[in-house]
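Colleague: turn this into a structure:
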Amino acid sequence: MTTPPSRSFAGMFDSIVSNVSIALRGKHEAVELAVLSLLADGHLLIEDVPGVGKTSLAKALAASVDCSWQRIQFTPDLLPSDVIGVSMWNRERESFNFQPGPIFANIVLADEINRASPRTQSALLEAMEERQVTIDGVTRRLPRPFLVIATQNPVEHEGTYRLPESQLDRFLMRISIGYPDRASELEILDTKSHGEPRIEPVLGVAEIVSMIEAIDRVRMADSIREYLVDLVHASRRHAGLALGLSPRATVQLAKASRAMAAARGRDYVTPDDVQALCAPVLAHRIVVGHDAASRGLTAHDAINDIVSTVPTPSGR
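Modeller: This is a model prediction of the structure:
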C-alpha cells in the first residue's frame, strides 16, 4: 500500500472489525478500539471482570490477521523469564540455547496482569516499550506487528498488584468490554451450542504492517496539533486532578487520531477523530485528587470536562 490511507484502508479496517465481531457479539466499539490499537502500533489494557470475552477478542483478532498469538496467565509466582524467555545450557553442544518466551508472538494476551509481582510486570512492560528483549547480553527483536492486550481486574478486587501510573501510561488505550445486552447474550448462547465460531483470516501480516506504516502519512493540520497540546495542558490545570497528562499522552493521542481518520476513509485528522478517542486514550493516564474523588469525580468525568472547555478548532 503506497498511497495515503483511503477507502481501501477503511475497507480493510471494517473487514477486520466485522470478522472479530463474529466471536465477540454486541461489542462493536470495543472491537474497533482493539483493532485501532493494533494499527496504531500501540497496546491495549482491558479493565473488566472475568468472562466477558477478553480471550475471545485476542484470539479472534490474531486469527483475523493470520498471525501468532500467546496467552500468559499472570500469577504471583510468575517469573520474568516465564514471559521473555531464558538461555539454557546445552550439554551436547556445550553452549547456551535461547528458549523464547510467549512474548515472542504478534498478539499477546497478558491475562490478569495485576496479579503478577511488580518485577514481572516490569519485564513485560519494558518489552512492550522497547519491542525487544535483552538476555545474557544478546538483544532480540520482537515480531511485527506486536500488540499486547493486558487485562486487569477492577481495583476493588483483592490480592492484586495495581499497575502504577508510570506503567499505565505505556498503554495506548484502556477500555472495558462490559456485559452483553440481552439480545447479544441470547445470540451467544445459540452460537456456543454449536461450538466455537471458526474465524478465518481476512488479511495477512504484511498487509497489517503496511496499514501501520500508512497511518504515519495521515495529515494533521497545525490547528489540530495545537488542539492536542491544549487538551493536555488543560489536564494539568484541572482543579480535580492530582496528576495531569504527560507529553507521552500527546504523542499517543496523535497516533490514535491518525489511525481513526484512516479507518474513517480520510487522509487527514479532524477534531471529531480526536474527541472520539479522548476517553480511551487519556482517562487512564490521569489521577483524580482525593477531595474530587470523594465528591464523585471520575477520570472519565474529568476528561469530558476538559474536552467541553477547550475550544474546538474549525475546519481540518
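Colleague: use CA for all of it now, contacts and neighbours both
Modeller: Will do.
Colleague: can you pull out the strands in the protein?
Modeller: Secondary structure of the chain (DSSP state E): strands at 44-47, 69-73, 85-90, 95-100, 107-111, 132-135, 138-141, 147-152, 173-175, 241-243, 287-288.
Colleague: which of the ones you listed sits closest to residue 268?
Modeller: Smallest distance to residue 268 across those (CA to CA): 21.2 Å, for strand 173-175.
Colleague: tell me which stretches of this protein form helices.
Modeller: Applying DSSP state H to the chain gives helices spanning 7-21, 28-39, 54-64, 80-84, 118-130, 165-168, 182-192, 205-215, 222-237, 247-263, 271-282, 290-294, 299-309.
Colleague: dump those helices to TSV, plus mean neighbour count and distance to residue 176.
Modeller: Putting these into TSV (neighbours: other CA atoms under 10 Å; distance: least, CA to CA, whole Å) gives the following:
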stretch	mean neighbour count	distance to residue 176
helix 7-21	20	16
helix 28-39	22	8
helix 54-64	22	10
helix 80-84	19	25
helix 118-130	16	20
helix 165-168	13	15
helix 182-192	13	17
helix 205-215	19	24
helix 222-237	17	22
helix 247-263	24	18
helix 271-282	20	9
helix 290-294	13	20
helix 299-309	17	12
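Colleague: one more, so I can put them side by side:
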Amino acid sequence: MEDTNHNEHAENDNLHFSNRIDLKPLQAHVTQIKQEIGKIIVGQNELIELLIISILANGHTLIEGVPGVAKTVTAKLLARTLDVDFSRIQFTPDLMPSDILGTSIFNVKTNEFEYKKGPIFSNIVLIDEINRAPAKTQAALFEVMAERQITIDNNEFLMEAPFLVFATQNPIEQEGTYRLPEAQLDRFLFKVTVNYPSLDEEVQILTENHKRADQLDYSTITPVLNASEILKYQTLIKQILVEDNLLHYIASIVNNTRNNANLYLGASPRASIAILNAAKANAAIQGRDFVTPDDIKRCAKAVLQHRLVLTPEREMEAFTVDKVVDLILETIEIPR
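Modeller: Purely as a prediction, here's the structure:
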C-alpha cells in the first residue's frame, strides 16, 4: 500500500513538473514548420530538425553534402516558414568582404561618406557554397557571426535579432573549394552532413518532381513564425532545466576531446555552451522542460564534428571525427 501511494505521489510530481513550462505551442509550431517544408522536400528529417534546433538555440548552421542533395532548397524553404527578412549570398572565388558587409560611398551632395549596408544585414542569411571563397572573404564573417555586429570605419552596426547564418558547402575533396578557418568553423553551432536519399525516397522525389513539372513553387509555403515569436521561444529555451550532473557530463565530453590521442585539436568552451543550448532546444521540441543525457548525446556529434581535427596518423588511417566522437560518448559515464 505504501509503495502504491509512493508511485501515485511520484506520478503527480512528474505531472506537475512537466507542466512547469507550457511547450505545446512551441511543439505545434515545429510540427507546422516540418509540414510546410514537407510540401516540397522528401526526407531530410534530421537536417530539418537540427536546423529548427539551431534557430531555437540562436546558433548558426553549416550544411555539408555533395551537390544536388537539396541543401540550399531546404534552407530556403525553412527561411520561407519564418516571417522575417531573408537574404542569400552566393560565395565565389572573386567575392570581396565589402560585397558581404557593405561599403562607405562618398555622397557628392552632402560631401560626406555614407555607409551602404551589404546583404549580411538580414534576419536569416543563406550563404551558398561558403567554401568557394578564399580566406580573406571568410574572415569578413568572424565578427558578425560571433558578436552579431560589424565594425566599419570605427562605427559599430548591430544586427537586428534574430540573426542566423545557414551556410552550405561541398565536401573539401570537391574541386575549387577552400578549407574554412578553424576560427570560423567554431562560430557554427552545428555542422550537419546531408547524405544521399534512400531508394524509396529517391523514387518519391522523382514522382513529386514529375507531378509539379520540374517546377518549385515557393509560394505554397506559409510562414509559421514571426521575429517576435522566434525571440520568445529563444528566451523560453533558456528556462529548460539542466541538472548539475549533466553540466559535468557535457564538460567531461568536451574535456576528453582536448586529451584524446586521436585528436590534434580539441573543442573550445564555446562547444560546451553549444551542446548545452542545443540540448535544451532538443528537449523543448520533444515536449520536456528538462534535459536528459539523450538530448546531450543527440546534439554532441553535430556540435563537435567540425571543431575537432584528427592527428595526421589517424587521417592517414582513414579514421573519422564522427568515429572519435562515438568513442568518446561510449567512454564517458552517463549520469543516472
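Colleague: overlay the chains and give the TM-score.
Modeller: Scored by TM-score structural alignment, normalised by the length of the first structure, the superposition of the two chains gives a TM-score of 0.94; 312 aligned residues with a CA RMSD of 1.6 Å.
Colleague: just send the strands of the first structure back as JSON lines, with mean neighbour count and distance to residue 25 of the first structure too.
Modeller: JSON lines is the format used below for these (neighbours: other CA under 10 Å; distance: least, CA to CA, whole Å):
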{"stretch": "strand 44-47", "mean neighbour count": "23", "distance to residue 25 of the first structure": "17"}
{"stretch": "strand 69-73", "mean neighbour count": "19", "distance to residue 25 of the first structure": "21"}
{"stretch": "strand 85-90", "mean neighbour count": "14", "distance to residue 25 of the first structure": "35"}
{"stretch": "strand 95-100", "mean neighbour count": "13", "distance to residue 25 of the first structure": "34"}
{"stretch": "strand 107-111", "mean neighbour count": "24", "distance to residue 25 of the first structure": "19"}
{"stretch": "strand 132-135", "mean neighbour count": "16", "distance to residue 25 of the first structure": "34"}
{"stretch": "strand 138-141", "mean neighbour count": "11", "distance to residue 25 of the first structure": "35"}
{"stretch": "strand 147-152", "mean neighbour count": "26", "distance to residue 25 of the first structure": "19"}
{"stretch": "strand 173-175", "mean neighbour count": "25", "distance to residue 25 of the first structure": "16"}
{"stretch": "strand 241-243", "mean neighbour count": "18", "distance to residue 25 of the first structure": "36"}
{"stretch": "strand 287-288", "mean neighbour count": "20", "distance to residue 25 of the first structure": "32"}
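Colleague: hmm, back to that, do you know which of the helices of the first structure lies nearest residue 144 of the first structure?
Modeller: When the helices of the first structure are compared by CA to CA, helix 205-215 sits nearest residue 144 of the first structure, at 7.1 Å.
Colleague: that closest one aligns to what range in the second structure?
Modeller: Aligning helix 205-215 of the first structure against the second structure (TM-score structural alignment) gives residues 227-237.
Colleague: in the first structure, what sits opposite residue 93 of the second structure in the alignment?
Modeller: When the first structure is aligned by TM-score structural alignment, residue 93 of the second structure is paired with residue 76.
Colleague: nearest spatial neighbour of its match, skipping sequence neighbours?
Modeller: Spatial nearest neighbour of residue 76 of the first structure, excluding adjacent residues (CA to CA, 6 or more residues apart in numbering): residue 116 at 4.5 Å.
Colleague: check contacts around the one you found.
Modeller: Taking CA atoms under 8 Å, 6 or more residues apart in numbering, we find residue 116 of the first structure in contact with 74-78, 160-161.
Colleague: looking at those residues, state which has the most neighbours.
Modeller: Counting neighbours by other CA atoms under 10 Å, residue 74 leads the contacts of residue 116 of the first structure with 22 neighbours.
Colleague: wait, that one sits on residue 119?
Modeller: No: using CA atoms under 8 Å, residue 74 of the first structure makes no contact with residue 119, being 12.0 Å away.
Colleague: list the contacts for the most centrally placed residue in the first structure?
Modeller: Centroid check for the first structure by CA atoms, centre = their mean gives residue 44 as the closest residue, at 1.7 Å. By CA under 8 Å, 6+ apart, the contact list for residue 44 of the first structure reads 34, 37, 147-150, 171-175.
Colleague: now tabulate the residues you listed in CSV and tack on distance to residue 243 of the first structure.
Modeller: Shown next, in CSV, are those (distance: CA to CA, whole Å):
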residue, distance to residue 243 of the first structure
34, 26
37, 24
147, 27
148, 25
149, 25
150, 23
171, 17
172, 18
173, 18
174, 17
175, 20
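Colleague: and the residues you listed, which two are furthest apart?
Modeller: 147 and 175 (14.9 Å).
Colleague: map residue 23 of the second structure onto the first structure.
Modeller: Aligned counterpart of residue 23 of the second structure in the first structure: residue 6 (TM-score structural alignment).
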